[in-house]
Structure formats: structure tokens, C-alpha cells
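Model the structure of this input:
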Amino acid sequence: MSPRHDPHTYPPVPEEALPVPVVDNHCHLDIQRDGTLLSVEEALARAAAVGVTRIVQIGCDLPGARWAVETATAHDAVVAGVALHPNDAPLHDDFEAAFAEIEGLAAHDRVRAVGETGLDFFRTAEDGRETQAYSFRRHIDLAKRLDKTLVIHDRDAHEAVLEVIDSVGPPERWVMHCFSGDADFARACLDRGAYLSFAGTVTFKNAQPLRDALAVAPRDRILVETDAPYLTPTPYRGAPNASYLVPLTMRLMAEVRGDDLEVLCHAVNANTDAAFGGSW
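Alright, predicted model coming up:
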């Protein structure tokens, strides 16, 4: 089996570091994939070696949110985002109690984001979507009240996400995590003030609509992420992902846009600070 498809093997660290540091603005350092997991220290060290010097750790459920805050407190390079994931929200017998804990965690000074929240029509069936939408609205309100960045998960729910955003209004700063739409949807999000975050999916062979979206996005609205351990960029699709693989995505992004890599790295780094309320 080729190493790039071996689910038990991390890909090699890229030989060439990025010319300017960037931020992985969406990562799950706590999630194992097929039994593999780097320690936080190893994940941060490998990332820093190639110019990925900061990470936003996202907690998607109560244990994950607690872990994200603890990890951000222990590591200067890490800040946290906390929320009940759209697929997690309908699973709580007492949603209000679960959300109350998220609200308390979100107030921590190492938490920069409320998310990932949003809508997922791929994994959650019709009977859970009302709770998803309710949870989404509650998280939007929380981001506004705490002046935190809203991080949106959108899977097979483009128009419904925009309907919610239009109905309640977005917070000052919001990110479309792992942007998955085409150029028209990109424009619709950008018109409403969103930052678009691109993951390893933009490198996939069948992702031309996503590359078209990247090409039309203004340079000052583009972010990069891994969603690690998922969405590993080409040529290692199928293996566990980690922040140290961001250079593969960044180089493809620069190529698609016709941008100088150093210029794009500078922009992505500055955009991340703007999107998440300042440097850390």
C-alpha cells in the first residue's frame, strides 16, 4: 500500500517551509484517526518547523470543548474555539444544560471562537434539523454577546446557512470553515462579510468548483486550515492530516490564484489575526 493512502502512517514533513508563517485556523488535535494521534507537542513542533506557527483548536462537543480550553491555556501557540457541533446538538437530552456549559467555556480568555456550529444536512436527518437550526441561532447570539468569532460548519446546507445568517444577522467576524461551495456561493458569503477558509479539499482532483471559488475571493478574505486529522491534501489523501501539511495546501492556493506564495502567506496570516480578533 502506498504511504499516501496508509491510514496508519502520517505523511512526511514537507522539505520546504513556507516563506512566511501562517495559521492553521481549524484543527482537532485531540481526535484520533484510525488509531493514530500525534502528541500536542509533536504536532506543534512539526508545524512550526514548516512555518505553521499558530493553531486554532476546535472543540466540537463538551469533552472536546473542555480539552480545547485546557490545551490553549497550556500552549501559547494555540487558541480555542468551542461549540456543540451541528451533528452533536440534536443528541443532547438536555440541550440547554449542554449549551450553558459551552457558554461558560466560551467566555475564557483563551477562546477566540464560537464554533464550529452551523448546519449539516449530510449526517443529520430531517428529525434533527430543527434542533440544529435552533442551536445555530443560539451560537450566533453567543458569538455576538461575547464578541467572539463565529465559525460555521456547512455541509450540504448552503442556502439554509445563508437563510439563518440573513434572519438573525452575522456577528462582526465570521468564518466559513472548510469552504465547500462554488464561486457563486463564495460571492454570496463574501457579500455578507464572511472569511472563506480553505482546507486540503481544494487540492482534490474533483474540486474545480472550489478552486473557482478560491480564485474569485479577495486576498484579504482568505484563510487556510487543515480540519486535521481529516481532509489531508493531495498527494496524501487518505492518510491522517496534521497542521504541518498546510504548506501543500498553501502552495496549491497560490498557484490557483496566480499569487506569489510569500505575498499570499503574508495575507493569510494577517487575515487570520483580523478574523480571530488579533494575534496571539
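
contacts, neighbours, all on C-alpha from now
Noted.

now the strands for the protein?
22-27, 52-59, 78-82, 111-120, 149-155, 174-176, 195-198, 222-224 (DSSP state E).

Would you do the same for the sequence below? I want to compare the two.
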Amino acid sequence: MTASGNGGTGDGISNYVTQRRADGRDLRYPEAPEPLRVPVYDNHAHLEILDGDEPLSLDEQLERAASVGVAGVINAGGDIESSRWCAHAAATHPRVLAAVAIHPNDAPLYEAAGKLDKAIAVIDELAAQPRVRAIGETGLDFFRTDDDGRPAQYRSFEAHIALAKKHDIAMQIHDRDAHREVLDTLARVGAPERTVFHCFSGNAEMARECADAGYYLSFAGNITFKNAQNLRDALRVTPVERILVETDAPFLTPTPYRGRPNASYLIPITLRAMAAELNLDEDVLAAQVAENTVRAYGSFTD
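Just a heads-up that it's a prediction; the model follows:
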């Protein structure tokens, strides 16, 4: 998650919102795709991050999503403030469930400030709320964190695993350049019953290993990228009952809109690309993915 600045949402749920830097990107939101006939859920998004030349409020995000058959969103936190935002959004919006955590890249920062244990305690408190249905995103990231920060990442990851078990909720894993280390940690400590690899980034061999362990694999818009054959190979070997779909909005906008602002209403593009790769009818895949999502996180109506 890369963001800067603060501001209000305009929907009254919290004053914690961040604004993503433009970085020379095309800031126009893409046109809405044709609606899905069978509704699905966005397994992972960051709707507290404003993006685009006309940023969308949470209510606008959810309405656009619903208009194309995206019935709900699991919004994921990465620090204390965003996790609180996610929990509040879920408590006040029936189409939102929350995941709360300290992101692996933030764990060394909290540790250096002597505040990691306190931060994990806050996540523990938030996880007790009824519409907080996952611990996430947590895991290991060896791309942005150097060797000195890895002990804090491991300590935070293992603490988050324990929280998912304590509260009997799912866990969303962030794994970047640390595939083997994440899998070995889960095997050593014992994975939560419902473990999700958010924005799965491994290859077919890793996908088989995850499926054999009973983990869910969540695929994002980058599966449509030309250079992402490893993700398409991984999708093809993943049992359909273990497949989830996500946006990671506002990041990873699918082709042909790569680089433009992403949002939950663009899920149909990714799901249709996945159905084509699997040679499955999109309605069949949508129904299975929706069932998988509810199995992982519970009902949005509870």
C-alpha cells in the first residue's frame, strides 16, 4: 500500500482516508464492464485509498460495484488507522466485511518505534468485532524490507496467525518474494483453518502445494497482464473450490486499463479472463467463487 495525505470520505464513516500519488498515470476511471449475471465478491480491496481525478466515496464505490454484480467487498487494513477504518466501514455498511492487520512492511516500523506489541493488541481488539472476518493483510515481504527488518516481519506474521486462530476467522496473506518462507512458516506454526493467499503471485508448483494444504488462492487483475503467464499457469492447476477473485483496488487494474485507477466494479473483467483461461462458463465460475468467498468469510448478511 502506497499512499499519502489525509482527508474526509464524504460518507461520514471516518476521517481516515489516504490519497494515492498520481505518478504520471492516466487518472480516469474506466467505463463499467457488462454486469455479471451471477453476483460475486471482491475478496480484497483498499477502498479507504482515494484515487483518480474524481475520487469515489465508499458509497459510490459500493454502488458501482453492485451495478455490475459485485455484491460485497472484503476491505483489508495494513496499519492501525486503516484497520480501524475497515472495521468501522464493515460495521456500518452491509456490503462490506473487514480484514485487519499490520502489513509486513509496516511491522519493522512499529518494532523500531517500540510499538509493535501495542499495534498487535489493537488488531486483537478489532478482530473481536462481528463483521471483522479476517486477519489481513499479513505475511512476509522481502521485496521492500531488508534483512534487518525480517525478524519483525516473522514475529508479526506469527502473532497474526495466532490471532486468526484465536478469533476463528480467516487470514489473508501478503507474500512478496518470500514464497518458501511463508509456506514454511505456515507449516511450522500451523495455518488457520481458512487461509487465503491474497493476490497470489507464485507459480503452478506453488499453487498445487497451497491447494494440497487447503489454502485459498485469490487472483487479481494482474492475471490479465501479458507478462503474468505464471499466474495463468497457477490458476489452471488450482481446484475451482479454492479460487477467489479480488481487485486489490486501487492497485493492479486489469488489462486493458492497466495503470488507471482500479475499483471493485472492475471485477467482471478479471473474472471473465479467469473463466476463459479455465474454459469455464463465466456463470459457473462466478457461482463457485461466490460460494468459496462465503465459505472463507461467512455471510455478508450475518
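
hmm, back to that, just send the strands of the first structure back as JSON lines, with distance to Leu91 of the first structure and mean neighbour count too.
Shown next, in JSON lines, are those (distance: least, CA to CA, whole Å; neighbours: other CA atoms under 10 Å):
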{"stretch": "strand 22-27", "distance to Leu91 of the first structure": "23", "mean neighbour count": "28"}
{"stretch": "strand 52-59", "distance to Leu91 of the first structure": "16", "mean neighbour count": "26"}
{"stretch": "strand 78-82", "distance to Leu91 of the first structure": "17", "mean neighbour count": "29"}
{"stretch": "strand 111-120", "distance to Leu91 of the first structure": "14", "mean neighbour count": "28"}
{"stretch": "strand 149-155", "distance to Leu91 of the first structure": "17", "mean neighbour count": "26"}
{"stretch": "strand 174-176", "distance to Leu91 of the first structure": "24", "mean neighbour count": "25"}
{"stretch": "strand 195-198", "distance to Leu91 of the first structure": "27", "mean neighbour count": "26"}
{"stretch": "strand 222-224", "distance to Leu91 of the first structure": "30", "mean neighbour count": "27"}
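
Ok, which of these comes nearest Phe99 of the first structure?
When those are compared by CA to CA, strand 78-82 sits nearest Phe99 of the first structure, at 10.4 Å.

okay, the angle between the closest one and strand 52-59?
Put simply, strand 78-82 of the first structure runs at 30 degrees to strand 52-59, going by axes from the mean of the first three to the mean of the last three CA atoms, to 10 degrees.

any idea what Thr9 of the first structure aligns with in the second structure?
Aligned counterpart of Thr9 of the first structure in the second structure: Arg28 (TM-score structural alignment).

let me fix that: Ala133 of the first structure
Counting by TM-score structural alignment, Ala133 of the first structure corresponds to Tyr154 in the second structure.

One more: Val175 of the first structure?
Val175 of the first structure maps onto Val196 in the second structure, with residues paired by TM-score structural alignment.

Need the strands of the first structure in CSV (columns: distance to Ala274 of the first structure).
Output for these, formatted as CSV (distance: least, CA to CA, whole Å):
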stretch, distance to Ala274 of the first structure
strand 22-27, 12
strand 52-59, 14
strand 78-82, 14
strand 111-120, 11
strand 149-155, 10
strand 174-176, 10
strand 195-198, 10
strand 222-224, 10
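
can you tell me what part of the second structure stretch 222-238 of the first structure aligns to?
Counting by TM-score structural alignment, stretch 222-238 of the first structure corresponds to residues 243-259.

What's the end-to-end length of stretch 178-186 of the first structure?
Stretch 178-186 of the first structure has an end-to-end distance of 12 Å (CA to CA, to the nearest Å).

Which residues does it contact?
153-155, 158, 196-199, 201, 209-214, 216-217, 225, 227 (CA atoms under 8 Å, 6 or more residues apart in numbering).

let's see 7 Å
Applying CA atoms under 7 Å, 6 or more residues apart in numbering, the set of residues contacting stretch 178-186 of the first structure from outside is 196-199, 209-210, 212-213, 216.

Now do the buried residues in that stretch.
Buried residues in stretch 178-186 of the first structure, defined by neighbour count with 16 or more other CA atoms under 10 Å: 178-183, 185-186.

closest to Val40 of the first structure among those?
Closest approach to Val40 of the first structure among these (CA to CA): Cys178, at 22.1 Å.

Val224 of the first structure versus the closest one, what's the distance?
Taking CA to CA as the measure, Cys178 of the first structure falls 9 Å from Val224 of the first structure.
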